[in-house]
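Enquirer: Need coordinates for the below:
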Amino acid sequence: MKYNILLSLFLLFALRAVEAQQMDLNQCIRYALDNNLAITNKNLEESLNNELYMQTKRNFLPQIYGGSSANKQYGRSIDPTTNSFVNHDFFSMNFYVDTQLELFRGFSRINSMKFQKLNLLIGLEESKQKKMEIAFEVMNHYYDLLYFTRLHEIVQEQLRLTILNTEKIKTMIGLGLKSESDLFEMKAQQATETHNLLLAENQYDLAAISLKSLMNWPLSKELNPVDESMENTIAIQPSADRVYEAALLHMPSVWKAELDVEAAGKQLAIAKGNLAPTLTLGGGIYTNFADSRKEESHNGLAEQTIPFMEQWSQNLAQSVYLNLQIPIFNRWYGNSQLKQAKWRKTMAENRQEEEQQKLYRLVNEDVQQLNSLQKELDLLETKKEATQEAFLIAKKKLDQGLISIIEFYTAKNQLAQAETEWIRTLLQLKIKEKTIRIYLGEELF
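Expert: Sure, this is the predicted structure:
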């Protein structure tokens, strides 16, 4: 019964591996960037910022608007066509088309256009930063999944060896070469490793769910990481200062902080411009109609209302004007906006310096961890090779009856632990190496 359960576990995991779609790290990152909802929202924000920028360009165009009104007057009132008093009811209509063009307002429109252009660029850098953050998250979850895949393989191999040794011990007991206590030790070890196999599968499933959720991959669809080379081939040995200087040139967070300072400067210029006078050029065309305006009929016997089109032409008027508006007192609103803009600019400069300090700290930490992991991996590789030799020797001694089952499994467990630590450290080293390469400007996705 136990062997049937174990066989079912092996076959189930193997079948899932065959049916699952194989994807490497770059494919997972690209899929996440194409399907992540946060990236979709960032793309919409880019479109919004671009529209705001285009509108600031359109603000240089003149405003044109028209209108009309209709009135019914009763009693004593002024005839709009003659500006004289009349004592009877009449109907009138007014029509106009006006246009205005702002000539000067402290260069506020120019600075507003530049500010929105900077906002557009800031949005692009934010989008790049979001994509980079998602790429880093996918990379970490991808290597987590790869680690648990390898861990499952190690535990599975350990269990397979235990099953073989259990059968061998049974044969040796039949020959009188081993005692029943050795068999019980084997069965206890087999139960422990079966439990470890179940734990490894659960950890694999949880890691797979995390990666799928981040990628927006269907949870019901299997996904397996491509089996990467597990050789220690890390060749990069950068200096922290060189990596930092390179990162300053292209990291989105740094560029965004710099653009924020420029945008705050434009906001300050806009606030100053709002304190300046506003000069506007305008013009308009006006006309009206009233049924109170009469003329004699052709036979001279009665008066009739002058026709609509004739009044339209006769009453047509044009105007051109310049309007100068000087702000004198607006409850200190302009001065308050100016102070706020100055403080925002100082805050943006502080954030820029803070972002550079943060990047410097992260680069130094990552470079230090890269070097430390490389040294640790070299030591673990030596340890893995030594425990491999120790396990082979222990296996021969067990066959010869020179050591106990407990001593054999001590060597076996030490080998499994050494392999697990080596794989974990190697994958951590790969993450740090890719991180450093991104700092250096390499496109890894």
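
Enquirer: Going by C-alpha atoms from here, please, whenever you check contacts or count neighbours.
Expert: Will do.

Enquirer: burial measure for Y360, as a count.
Expert: Y360 has 19 neighbouring residues, counting by other C-alpha atoms under 10 Å.

Enquirer: let me redo that: E303
Expert: E303: 13 neighbours (other C-alpha under 10 Å).

Enquirer: before we move on, what about F13?
Expert: 12.

Enquirer: distance of it from I5?
Expert: Taking C-alpha to C-alpha, to the nearest Å as the measure, F13 falls 12 Å from I5.

Enquirer: likewise Q55?
Expert: 69 Å.

Enquirer: Where does V320 sit, in terms of helix or strand?
Expert: strand 317-325 (DSSP states H and E).

Enquirer: cool, and T435?
Expert: helix 405-439.

Enquirer: Count the neighbours of the residue lying closest to F391 once chain neighbours are set aside for me.
Expert: Spatial nearest neighbour of F391, excluding adjacent residues (C-alpha to C-alpha, 6 or more residues apart in numbering): A411 at 5.3 Å. A411 has 20 neighbouring residues, counting by other C-alpha under 10 Å.

Enquirer: Please apply the same query to M139.
Expert: 21.

Enquirer: Quick one: classify it as helix, strand or coil.
Expert: helix (DSSP: H, G, I helix; E, B strand; the rest coil).

Enquirer: Next, the structure of the following sequence, for comparison with the previous one:
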Amino acid sequence: MNRVLSFLFLLAGVNSHAQTYTLQQAIDTALSSNIPVKQSGLLVQTSKVYLNQAMLNRLPYLTADVTHGIYNGRSIDPSSNGYVNQNLNSANYQLNSGFVLFNGGSIQSTVKQNEAAYESSKLTWQQAKDNLVLNVILAYLQVLNNEDLVASAMNQAGVSQKQLERLDVLNKQGAIKPSEFSDLKGQYMNDQLAIVSAKTALEESKLSLAQLMNKQYDKNMKLERIDVSEFLANYTASSQEVYQSALEQFPLVKSVELQTKSFAYGSKAARGALFPTVSIGGGLNTNYSSIAQNAAGKISYDNQLKNNVSTSVGLGISIPIFNRLQQRNRVKLADIQLKNSELEEERTKTLLEQQIDQAYLNMTNAYDRYKVLLEQVAAYDESFKAAEVRYNSGVGTSIDYLTAKDRLDRANINLIIAKYDFVLRKKVLDYYSNPSTLRQ
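Expert: I've put the predicted structure just below:
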């Protein structure tokens, strides 16, 4: 098999510069290049910004205001608060700060809402990466599957070619019926068509893998072989065990649970806004006037700033009495969002259980098919060997020989497909039960 694969790659024109990927390299390349995964990562950064802002909203605010003015004609002198009718320049400097003491817990609930949303976005990102990893693994195995099918088709063609060469000699000697030679030649051409079809499927699977890796398709791309025989043992866990494990470890499940938690805090935040808001604030103020003076004459800029300093401290209560029911409708909308999130969580878990049941059924059927085909290949192999001996000795007919060969060829192809199909199905269940195993 390995010699045939080497010959296949030689025929395909593989050169020494062809990129060879291990499974881990293919996964790493896809994770670093896949655009949807990168976009999901940006959503995590966005959620982090919202969380940071929600946490900063708990701090006091601090503002500074600077105002300079030039007045002509009748105006108010800031130094005396009296009317003057002359040109003046003025300046005012203010520093204000405030802090919310109580608003029904709305600020803190908003922080928790954004914390849950941020954690949910990280798990959604992880789910996107896990989905990609699974798809890369499946695509990688599909390439290996098609490589084996190409090798099998070439082996089948090789057997036909040897027999055809033997019959060609006999046909030229008149030792066999011409129809026997033409029958086998037809079979040989059928084997050639099978090689073409298998090679086409191989290149299509390479293209699919390259697209997942966000790489340009290269027909010379090579993959490191994996011994799939170690994955051919029967699956021991039940579908219910897989589902229970998925509820504990599947990122999507944790993500929707955190989304529900986020919306629950969003509802609390909306209700908190129905309560009065108690806040405390203070300010520092000073000003300057170009016409300010005292008995000694015009007051300097620095002295005015020092002399005109004033401070203020205030405690305020804002009571929502009637605002056209806007806030109460916000509460209703928040409750609707929470209910919808709860339904989405329930739907996600139900759909997950259904998908696992289907995947488990597919895996079980694939394993049963694989076991049956193992026995079928062994049986048809014995039949073909016997038919070949009889045909070579002149006892059997070409029809018997070709029938036995066709059965063995089909069984071998079906066995290869069944083997990889079973491995793929197991990988899907591993994805559900413990996604972290795919990341290794």
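
Enquirer: about what we covered before: quick check: the helix holding T435 of the first structure aligns to which part of the second structure?
Expert: Aligning helix 405-439 of the first structure against the second structure (TM-score structural alignment) gives residues 398-432.

Enquirer: with the first structure superposed, average distance for that stretch?
Expert: Stretch 398-432 of the second structure differs from its equivalent in the first structure by a mean of 1.6 Å after superposition (mean C-alpha distance after the TM-score superposition for the first structure).

Enquirer: that older thread, for D182 of the first structure, see how far away the residue nearest to F391 of the first structure is.
Expert: Counting by C-alpha to C-alpha, the gap from A411 of the first structure to D182 of the first structure is 16 Å.

Enquirer: Please apply the same query to E295 of the first structure.
Expert: Counting by C-alpha to C-alpha, the gap from E295 of the first structure to D182 of the first structure is 130 Å.

Enquirer: helix/strand/coil for F95 of the first structure?
Expert: F95 of the first structure - assigned by three-state DSSP - is strand.

Enquirer: contacting residues for the residue opposite it in the second structure once aligned?
Expert: By TM-score structural alignment, F95 of the first structure lines up with Y93 in the second structure. By C-alpha atoms under 8 Å, 6 or more residues apart in numbering, the residues touching Y93 of the second structure are 64-67, 285-287.

Enquirer: give me that answer again for 7 Å
Expert: 65-67, 285-287 (C-alpha atoms under 7 Å, 6 or more residues apart in numbering).

Enquirer: ok so, going back, check the mean deviation of the strand holding V320 of the first structure from the second structure.
Expert: Compared with the second structure after the fit, strand 317-325 of the first structure shows a mean deviation of 0.9 Å (mean C-alpha distance after the TM-score superposition for the first structure).

Enquirer: Which strands and helices lie in contact with the helix or strand encompassing M347 of the first structure?
Expert: Element membership of M347 of the first structure [criterion: DSSP H and E] is helix 333-399. Applying 3 or more C-alpha pairs under 7 Å, 6 or more residues apart in numbering; DSSP states H and E, we find helix 333-399 of the first structure packed against helix 240-250, helix 252-273, helix 405-439.

Enquirer: So which bits of the longest one are buried?
Expert: When burial is assessed from 16 or more other C-alpha atoms under 10 Å, helix 405-439 of the first structure yields the following buried residues: 405, 408-409, 411-439.

Enquirer: now the first one
Expert: For helix 240-250 of the first structure, a neighbour-count test (16+ other C-alpha under 10 Å) marks 240, 243-244, 247-248 as buried.

Enquirer: follow-up on the earlier one: residues in the second structure matched by the strand holding V320 of the first structure, start to end?
Expert: With TM-score structural alignment as the criterion, strand 317-325 of the first structure aligns to 310-318.

Enquirer: Name the surrounding residues that touch the matching stretch.
Expert: With contact meaning C-alpha under 7 Å, 6+ apart, stretch 310-318 of the second structure is reached by 276-286.

Enquirer: Show only the entries of these found in strands.
Expert: 277-286 (DSSP state E).

Enquirer: Superpose on the second structure and give me the mean offset of the host helix or strand of F115 of the first structure.
Expert: According to DSSP H and E, F115 of the first structure maps onto helix 108-174. Superposed on the second structure, helix 108-174 of the first structure shows a mean distance of 1.1 Å to its aligned residues (mean C-alpha distance after the TM-score superposition for the first structure).

Enquirer: can you tell me what part of the second structure that helix aligns to?
Expert: Using TM-score structural alignment, helix 108-174 of the first structure pairs with 106-172 in the second structure.

Enquirer: got it, and stretch 48-63 of the first structure?
Expert: The aligned range for stretch 48-63 of the first structure is 46-61, by TM-score structural alignment.

Enquirer: got the buried residues for the matching stretch?
Expert: Here stretch 46-61 of the second structure shows 47-48, 50-51, 54-55, 57 as buried, counting by 16+ other C-alpha under 10 Å.

Enquirer: Looking at those, which are in helices?
Expert: Secondary structure assignment by DSSP state H places 47-48, 50-51, 54-55 of those in helices.

Enquirer: and which of those residues is nearest L252 of the second structure?
Expert: Taking C-alpha to C-alpha as the measure, S47 is the one of those closest to L252 of the second structure, at 16.8 Å.

Enquirer: so what's the closest one closest to, chain neighbours aside?
Expert: Y118 (5.0 Å).

Enquirer: Tell me how many other residues crowd the one you found.
Expert: 25.

Enquirer: Now check L198 of the first structure against the second structure: what is it aligned to?
Expert: Per TM-score structural alignment, L198 of the first structure is aligned with V196.

Enquirer: what about that match, which SS state?
Expert: helix.

Enquirer: who's in contact with the aligned partner of F391 of the first structure in the second structure?
Expert: The alignment partner of F391 of the first structure in the second structure, by TM-score structural alignment, is F384. F384 of the second structure sits next to 404-405, 408 when contact means C-alpha under 7 Å, 6+ apart.

Enquirer: One more pass at 10 Å, please.
Expert: Contacts for F384 of the second structure (C-alpha atoms under 10 Å, 6 or more residues apart in numbering) come out as 390, 400-409.

Enquirer: can you check P277 of the first structure too?
Expert: With C-alpha under 10 Å, 6+ apart, P277 of the first structure has these contacts: 104-106, 324-328.

Enquirer: Now the residue nearest the centre of the first structure. Nearest residue, chain neighbours left out?
Expert: Among the residues of the first structure, the one closest to the centroid is K130, at 2.4 Å (C-alpha atoms, centre = their mean). In this structure, K130 of the first structure finds its nearest non-sequential neighbour in I39, 7.1 Å apart by C-alpha to C-alpha, 6+ apart.
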